[in-house]
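Engineer: Can you look at this prediction? I've put the sequence above it.
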Amino acid sequence: MGGRAAVLQDKIPELRAGKPRARPGFMQELDKPQIMFVTMFDPDEPIDAIIEASRRMPEYVCYLTGNYKKIFRNRSLDENVETSTIFTGFVSDEDYLSLMENSDLVVVLTKKDLILNCGAYEAISFNKPLILSDTATLRDYFNNIAVYTKNDSRNIEESIKCCLAVSDSMVANVIDGKVELKGDWENRFIDINEQIKSIEGCR
């Protein structure tokens, strides 16, 4: 109909506090690497593969956020799960951000394409090493900010171990990539603003 579409993606949030947040009380075994899985236990998430991967990594502490009761109503929460896998349930915003800030690695996975995960934006705000699902949309947008994994347990496990081995270089990639994403957002915002002004001028 002659319209011109413009897309303004989510902006990288400013989540870093003036001083480090205190760790939430549920964080355990702090001598081990702390892995945060941003999960909501929705159908598009490879929950079984995540749990299986965490079961095979007792040398790490893995936290799964969100309402695990969605899928564990008829299953034992302790079934095939190591004690180093923590199901946080819903937590306050402050505990959620504190967990992310105090984690060594953030993992956000989906089985769907055409999705940009909010958890990825949050992790980037904290300059955290990041693992995302290997989809065309995520690769195209986040580029070399993240490591990309297939959604099976073996690939998830291998990606986590690889990321932790090169975490310093991953942090550097996140910091550089964040600058590019912010610049892209600003350019898109300016373009949309100019379009709005031109439309208003035609009235």
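Structural biologist: Alright, I've got the coordinates. Numbers count the residues shown, from 1 in each chain.
Engineer: From now on I want contacts and neighbour counts done on CA atoms only, so please keep to that.
Structural biologist: Noted.
Engineer: Show me where this protein has its helices.
Structural biologist: Along the chain, counting by DSSP state H, helices occupy 47-55, 69-72, 93-101, 118-125, 136-142, 153-165, 167-201.
Engineer: Relative to K111, which of those is closest?
Structural biologist: Minimum separation from K111 across the helices of the chain (C-alpha to C-alpha) falls at helix 47-55, 10.2 Å.
Engineer: what about that closest one, distance to the chain center?
Structural biologist: Helix 47-55 sits 16 Å away from the centroid of its parent chain (C-alpha atoms, centre = their mean, to the nearest Å).
Engineer: Who are the contact partners of the residue lying closest to T85 once chain neighbours are set aside?
Structural biologist: In space, T85 comes closest to C62 once its chain neighbours are excluded; the distance is 4.8 Å by C-alpha to C-alpha, 6 or more residues apart in numbering. Going by C-alpha atoms under 8 Å, 6 or more residues apart in numbering, C62 touches 34-37, 54, 84-86.
Engineer: For those, name the two members farthest from one another.
Structural biologist: Pairwise across the contacts of C62, and taking C-alpha to C-alpha, the largest span is found between F37 and S84, at 13.2 Å.
Engineer: higher neighbour count, these two?
Structural biologist: Using other C-alpha atoms under 10 Å as the criterion, F37 and S84 rank with F37 on top: 22 against 19.
Engineer: What's the separation between the more buried one and P20?
Structural biologist: Per C-alpha to C-alpha, to the nearest Å, F37 is found 20 Å from P20.
Engineer: cool, and P43?
Structural biologist: 34 Å.
Engineer: picking up where we left off before, columns distance to D78 on top of the helices of the chain, output as JSON lines?
Structural biologist: Formatted as JSON lines, the helices of the chain follow (distance: least, C-alpha to C-alpha, whole Å):
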{"stretch": "helix 47-55", "distance to D78": "11"}
{"stretch": "helix 69-72", "distance to D78": "10"}
{"stretch": "helix 93-101", "distance to D78": "22"}
{"stretch": "helix 118-125", "distance to D78": "26"}
{"stretch": "helix 136-142", "distance to D78": "32"}
{"stretch": "helix 153-165", "distance to D78": "18"}
{"stretch": "helix 167-201", "distance to D78": "30"}
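Engineer: Of those, which is nearest A5?
Structural biologist: helix 167-201 (9.5 Å).
Engineer: helices and strands around the closest one, which ones?
Structural biologist: helix 118-125 (3 or more C-alpha pairs under 8 Å, 6 or more residues apart in numbering; DSSP states H and E).
Engineer: Check which residues of the helix it packs on are buried.
Structural biologist: Buried residues in helix 118-125, counting neighbours by 16 or more other C-alpha atoms under 10 Å, are found at 119-125.
Engineer: Kindly report the same for stretch 169-183.
Structural biologist: For stretch 169-183, by 16+ other C-alpha under 10 Å, it's 170-171, 173-175, 177-178, 181.
Engineer: structure B:
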Amino acid sequence: MGFRVGGLMTSKSIWITWEDHRRSRELAAAFACEYVCFISKRNRFFRYVILSIKTLKYVVKCKPSLIFCQNPSIILALILCFYKKIIGYKLVVDRHSNFKFDSRKSLNPIWFVFHFISNFSLKKADFTIVTNQYLKDFVDSLGGCAFILPDKLPSLDCTTLPVHHKRKEVTFISTFSDDEPILEVLSAASLLSNEYIIYITGSYKKYKSIEQLKKIIPDNVVLTGFLPEHDYQLRLASSDALMVITTLEYTLTCGAYEAVALGKPMILGNTKTIMEYFNKGALYTSLTPSEIAENIIKLFRDIELFQDQVSELRAELEADWNIKFSQIVRALNEM
């Protein structure tokens, strides 16, 4: 098909997504393919109809021989799987999340349909890219063909920003999702002295427990709200340490990649997937407020050691990513 590491040689290739996601932008650049992002703010049904039409019109017009797509959206993956033989292209689906394992045994018909579509796309895609071995084994068990490629460490603009402030600053990278221990972090902050300050990113107004949150927020916590990209990077770069906690297993968080890229010591969740991949430069915590607070104190006690470990981890992850990327390129050449 004509690939080389770092991009395509002759084939027309595009990367299609319905969400503007950093991972997709980074991988599209790495594969040197055109990045096509279709966005609609309509409600779910009309959004799917509008984006499906736009996608198919574009594919028919540009006639790519290879399409990469991001899943989510699962509907995007379904449409491209369905039409790939009709239109005539190879399909690689980047399935970095969205498996919904906790709902596989649900009797809710919505989840039944979701997993039917999910399994169909995993089987019909030529390749599926996942982030870890467990997900690869799952895809392969369904008759699909999976390759492991974690996120590429992002190129951030503020990597050399000096840190000078009186208080010990921790930024909790959050989207106020259900898998993040928001209330537990607030309780942990209340156990810390005012020597520490915790910034929490993300759109807190959409949080399901917003009224409870407002009642218990301590003085040493700042809710930043949603930040534009430049301001978000400045917030991370000016922090002493970064905290990213998810309760979801088999998930590698974007915030942890950002922490490594910036050389920041980390407080991370204690899931097996997180601890195996981000295996140094971090302390791993349960959701108990006392343990979160204790780990913050421990991190600052030896913060220079953790900074050195993050630097080592960055070099290791970059080398590992290049190896895995080369393996996918070789497979594409043989497809």
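Structural biologist: Thanks, I have the structure now. Since this is a predicted model, take the numbers as computed values, not measurements.
Engineer: Superposing both, give me the TM-score.
Structural biologist: In this superposition the chains share a TM-score of 0.88, using TM-score structural alignment, normalised by the length of structure 1; 193 aligned residues with a C-alpha RMSD of 2.1 Å.
Engineer: if we can go back for a sec, among the helices of structure 1, which comes closest to I12 of structure 1?
Structural biologist: Using C-alpha to C-alpha, the nearest of the helices of structure 1 to I12 of structure 1 is helix 118-125, at 5.6 Å.
Engineer: What's the average distance for the closest one when superposed on structure 2?
Structural biologist: For helix 118-125 of structure 1, the mean deviation from structure 2 after alignment is 0.5 Å (mean C-alpha distance after the TM-score superposition for structure 1).
Engineer: Find me the equivalent region of that helix in structure 2.
Structural biologist: Counting by TM-score structural alignment, helix 118-125 of structure 1 lines up with residues 254-261 of structure 2.
Engineer: what's the spacing between the equivalent of K197 of structure 1 over in structure 2 and C81 of structure 2?
Structural biologist: In structure 2, the residue paired with K197 of structure 1 is N333, using TM-score structural alignment. Distance, N333 of structure 2 to C81 of structure 2, using C-alpha to C-alpha: 20 Å.
Engineer: Please say which of these two ends up with more neighbours.
Structural biologist: Here N333 of structure 2 and C81 are compared on neighbour count by other C-alpha under 10 Å; more neighbours surround C81, at 23 against 13.
Engineer: which position in structure 1 aligns with the more buried one?
Structural biologist: Using TM-score structural alignment, C81 of structure 2 sits opposite a gap in structure 1.
Engineer: got the buried residues for the one helix or strand C81 of structure 2 maps to?
Structural biologist: Per DSSP states H and E: C81 of structure 2 is located in helix 74-83. By 16+ other C-alpha under 10 Å, the buried positions in helix 74-83 of structure 2 come out as 74-78, 80-81.
Engineer: From the chain's centroid, how far away is it?
Structural biologist: Here the centre of helix 74-83 of structure 2 is set off from its chain's centre by 21 Å, with C-alpha atoms, centre = their mean.
Engineer: looking just at contacts, which helices and strands does it meet?
Structural biologist: Counting contacts by 3+ C-alpha pairs under 8 Å, 6+ apart, helix 74-83 of structure 2 packs against helix 44-62, strand 66-70, strand 90-94, helix 109-124.
Engineer: would CSV of the ones you listed with distance to D240 of structure 2 and mean neighbour count be doable?
Structural biologist: Formatted as CSV, the helices and strands packed on helix 74-83 of structure 2 follow (distance: least, C-alpha to C-alpha, whole Å; neighbours: other C-alpha atoms under 10 Å):
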stretch, distance to D240 of structure 2, mean neighbour count
helix 44-62, 40, 14
strand 66-70, 33, 24
strand 90-94, 33, 25
helix 109-124, 40, 17
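Engineer: so can I have JSON lines of the ones you listed showing distance to S290 of structure 2?
Structural biologist: What follows is these, written out as JSON lines (distance: least, C-alpha to C-alpha, whole Å):
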{"stretch": "helix 44-62", "distance to S290 of structure 2": "40"}
{"stretch": "strand 66-70", "distance to S290 of structure 2": "38"}
{"stretch": "strand 90-94", "distance to S290 of structure 2": "38"}
{"stretch": "helix 109-124", "distance to S290 of structure 2": "36"}
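Engineer: Would you tell me which of the ones you listed gets closest to R235 of structure 2?
Structural biologist: For the helices and strands packed on helix 74-83 of structure 2, the distance to R235 of structure 2 is smallest for strand 66-70, at 27.7 Å, taking C-alpha to C-alpha.
Engineer: residues in structure 1 aligned with the closest one?
Structural biologist: Using TM-score structural alignment, strand 66-70 of structure 2 pairs with nothing in structure 1.
Engineer: What is the burial count for the aligned partner of N279 of structure 2 in structure 1?
Structural biologist: Superposed on structure 1 with TM-score structural alignment, N279 of structure 2 falls opposite N143. Counted with other C-alpha under 10 Å, the neighbours of N143 of structure 1 add up to 13.
Engineer: Next one: N143 of structure 1 from E158 of structure 1, what distance?
Structural biologist: From N143 of structure 1 to E158 of structure 1 the distance is 20 Å (C-alpha to C-alpha).
Engineer: Map E79 of structure 1 across to structure 2 for me.
Structural biologist: Counting by TM-score structural alignment, the partner of E79 of structure 1 is K215.
Engineer: Quick one: residues contacting that match.
Structural biologist: Counting by C-alpha under 8 Å, 6+ apart, there are no residues that K215 of structure 2 touches.
Engineer: Skip the chain neighbours and tell me the closest residue to the residue nearest the centre of structure 2.
Structural biologist: Nearest to the mean C-alpha position of structure 2, by C-alpha atoms, centre = their mean, lies C254 at 4.0 Å. Leaving aside its chain neighbours, C254 of structure 2 sits nearest to D151 (7.7 Å; criterion: C-alpha to C-alpha, 6+ apart).
Engineer: burial measure for the counterpart of the one you found in structure 1, as a count.
Structural biologist: When structure 1 is aligned by TM-score structural alignment, D151 of structure 2 is paired with D10. By other C-alpha under 10 Å, the residues close to D10 of structure 1 number 13.
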